[in-house]
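Visitor: attaching a predicted model along with its sequence, questions to come.
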Amino acid sequence: MIKIQGSSRLVNRGLRGLLASAVAGAAAVLLPVAAAVPAHAVVGGSAAIRGQFAPIVSIQKGTAQHSCTGTLIAANRVLTAASCADGTTAAALKVVAGRHHLSGTTPNQQTVEVAQIVKHSGYQASTHANDIAILKLKNPVTLDGIYVALADLPTSSAGSPTGNVTVAGWGATREGGPVSDSLQWTEIPTVTNTQCKTAYGPSAIYPGMICAGVLATGGKGDCTSDAGGPVLKGRLLVGVHSWARGCGRLLSPGVSSGVSHYRNWIDANIS
């Protein structure tokens, strides 16, 4: 689950007015970022069209309908966050591919049991370092290329993504709210490692972490139960969502495990 500190919602308009000078001062030490789009339903996102994110899967833990999110990188392999497998066993997890709504059953939906959890050996729950894992499925899903497909992976030399990225999931659409019944998505700008360290403190950002969010105003980003979900550049899976301070708060970008950084680890553990 995404670690949420505090229970306050995004700053309201009145409070934003009072904090304008503080935000301006903080923004002065940050590089320019894209302006926020007003939130209208992930936080600040829109309902996805069925098949828009064919590689995405819903991860069920125990009797829960939806616990975390993941991405198909092979017919029988799912890339997700190591935190999604904390305190559980492979026998307690199921992966649902081709899912669009959490309620009912989506046509072409496939539910597969998990045979093995492979967490990064350097994963630390307290710091979110190396928050990445592979779920090995008992049986492969059927890839139809429309509703169930594989994500592309960047090379190990690709480096951190720049520009806008897309995040998607069934997480809460507001901080403190319930999960969304329909798959949501939104586009947010990446922020530099320096900007991310300014937001969270130098000791909070570890090698391999990448950050994205609307720093100046907030209003968009991953939320509870979006952990493990994809950060995409088109069909290229550039990140696996790990944590954030709240949901789409200003000066609080989402932090993900960069897939390029972990590509060699993925290749070594995917078989």
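Guide: Looks like it arrived, so ask away.

Visitor: use CA for all of it now, contacts and neighbours both
Guide: Will do.

Visitor: now the strands: where do they sit in the chain?
Guide: Ranges of strands in the chain, per DSSP state E, are 46-47, 56-61, 68-74, 77-80, 93-97, 110-119, 133-137, 164-169, 184-191, 209-212, 230-233, 236-243, 254-258.

Visitor: second one coming, line it up with the first:
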Amino acid sequence: MLLLLLLASAFLLLPWAGAGRIIGGWEAKPHSRPYMAYLSIRSASGNNQCGGFLIRPDAVLSAAHCVAGKMKVNITVTLGAHNISKEELSQQKFHVDHWVIHPNYSEDTHANDIMLLKLKPKAKLTKEVNYILLPSDNERVGPGTTCEVAGWGRTSQTRANSSVHVLMEVNLKVQSNEVCEEYFESYVHQSMLCVGDDYGKKSTWRGDSGGPLVCNGKAHGIVSYGRKYCIFPKVFTRVLYFGPWVRKELRKFALQDLPDSPSSD
């Protein structure tokens, strides 16, 4: 298995490795993933983008590394988008002024790479805007499970101008924990998922961070990190592990909406 992985890594810079979509995917059917959120992030250090996903009319999940360590952060969340370069009638935009990064997030090890954003006002649920369910306690995904990931990130590993405006998607398989333990010293199987295409032709890439890994119709992972110049394997935040933290923060959101309730901002 190790030999196969090394061979796959050796060929990552061949033309096909950077060709195609998301990398190696295709354009999603417009509005077929109504939970998808596009995060436009402005800060003192520059502008960047991330993905995210709606889990409740007032809450979006994403990756902590999208904003961690940045100063003077301004976030705009767009829901109901397919082509983010256009003002589509289906789009709903929110200027977010309250978000919560997991208190134990580490920029060094990428541990606890999860963030919850509060939408105010709440999103209006439509055909193009809807939430996705999170896995329940007994719903774990094992190696070999085929899942889906989508995003507006780059479609090429090598071309700097490979950003796209339409939502792209790709199928990826859950890998055994041993695959990621081989490459990442800080990989923790309880809170992370090892995912990718072991042929090296399909992957998420820059700009896809924070988007959901959808398995069996539920959001099981969040695009987190990978090796600097390689597209396999990728590590996703394991949503199931963070269920208690998410529920606790959602309860705080609800308290903030009560009359005369103090804000935690």
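Guide: Everything's here; your move. Just so it is clear, the structure is predicted and the values come from calculations on it, not from any experiment.

Visitor: hang on, the earlier thing: can you say which of the strands of the first structure is nearest to residue 148 of the first structure?
Guide: Closest to residue 148 of the first structure of the strands of the first structure is strand 93-97 (Cα to Cα; 6.4 Å).

Visitor: residues in the second structure aligned with the closest one?
Guide: Aligned by TM-score structural alignment, strand 93-97 of the first structure falls on residues 75-79 of the second structure.

Visitor: how about residues contacting that stretch?
Guide: By Cα atoms under 8 Å, 6 or more residues apart in numbering, the residues outside stretch 75-79 of the second structure that reach it are 34-42, 91-97, 129.

Visitor: for the equivalent of residue 55 of the second structure over in the first structure, what are its contacts?
Guide: Alignment note (TM-score structural alignment): residue 55 of the second structure maps to residue 73 of the first structure. The contact partners of residue 73 of the first structure, by Cα under 8 Å, 6+ apart, come to 55, 79, 150, 151, 152, 153.

Visitor: which of the residues you listed lies closest to residue 133 of the first structure?
Guide: Using Cα to Cα, the contacts of residue 73 of the first structure come closest to residue 133 of the first structure at residue 79, 6.0 Å.

Visitor: count the neighbours of the residue nearest to residue 186 of the first structure when sequence neighbours are not counted for me.
Guide: Take residue 186 of the first structure and drop its neighbours on the chain: the residue closest to it by Cα to Cα, 6 or more residues apart in numbering is residue 45, 4.4 Å away. Neighbours of residue 45 of the first structure under the rule other Cα atoms under 10 Å: 25.

Visitor: how near is the aligned residue in the second structure for residue 45 of the first structure to residue 78 of the second structure?
Guide: By TM-score structural alignment, residue 45 of the first structure lines up with residue 25 in the second structure. Distance of residue 25 of the second structure to residue 78 of the second structure, computed by Cα to Cα, to the nearest Å: 22 Å.

Visitor: pull the contacting residues for the residue nearest the centre of the first structure.
Guide: Closest to where the C-alpha atoms of the first structure average out (Cα atoms, centre = their mean) is residue 241, at 2.9 Å. Going by Cα under 8 Å, 6+ apart, residue 241 of the first structure touches 81, 222, 226, 227, 228, 229, 230, 231, 254, 255, 256, 257.

Visitor: I'd like to know how far the first one sits from residue 194 of the first structure.
Guide: Spelled out, that is residue 81 of the first structure. For residue 81 of the first structure relative to residue 194 of the first structure (Cα to Cα), the value is 23 Å.

Visitor: of the two, which one has the most company?
Guide: With neighbours defined as other Cα under 10 Å, residue 81 of the first structure and residue 194 compare such that residue 81 has more, 33 against 14.

Visitor: right, and that one touches residue 243 too?
Guide: No. With contact defined as Cα atoms under 8 Å, residue 81 of the first structure and residue 243 do not form a contacting pair (9.7 Å).

Visitor: re earlier: aligned partner of the residue nearest to the centre of the first structure in the second structure?
Guide: Using TM-score structural alignment, residue 241 of the first structure pairs with residue 223 in the second structure.

Visitor: mind checking how far the residue lying closest to residue 203 of the first structure once chain neighbours are set aside is from residue 252 of the first structure?
Guide: Distances taken as Cα to Cα, 6+ apart put residue 197 closest to residue 203 of the first structure, at 7.7 Å, once the chain neighbours are dropped. As judged by Cα to Cα, residue 197 of the first structure and residue 252 of the first structure stand 10 Å apart.

Visitor: ok, the two, which is more surrounded?
Guide: residue 252 (24 against 15).
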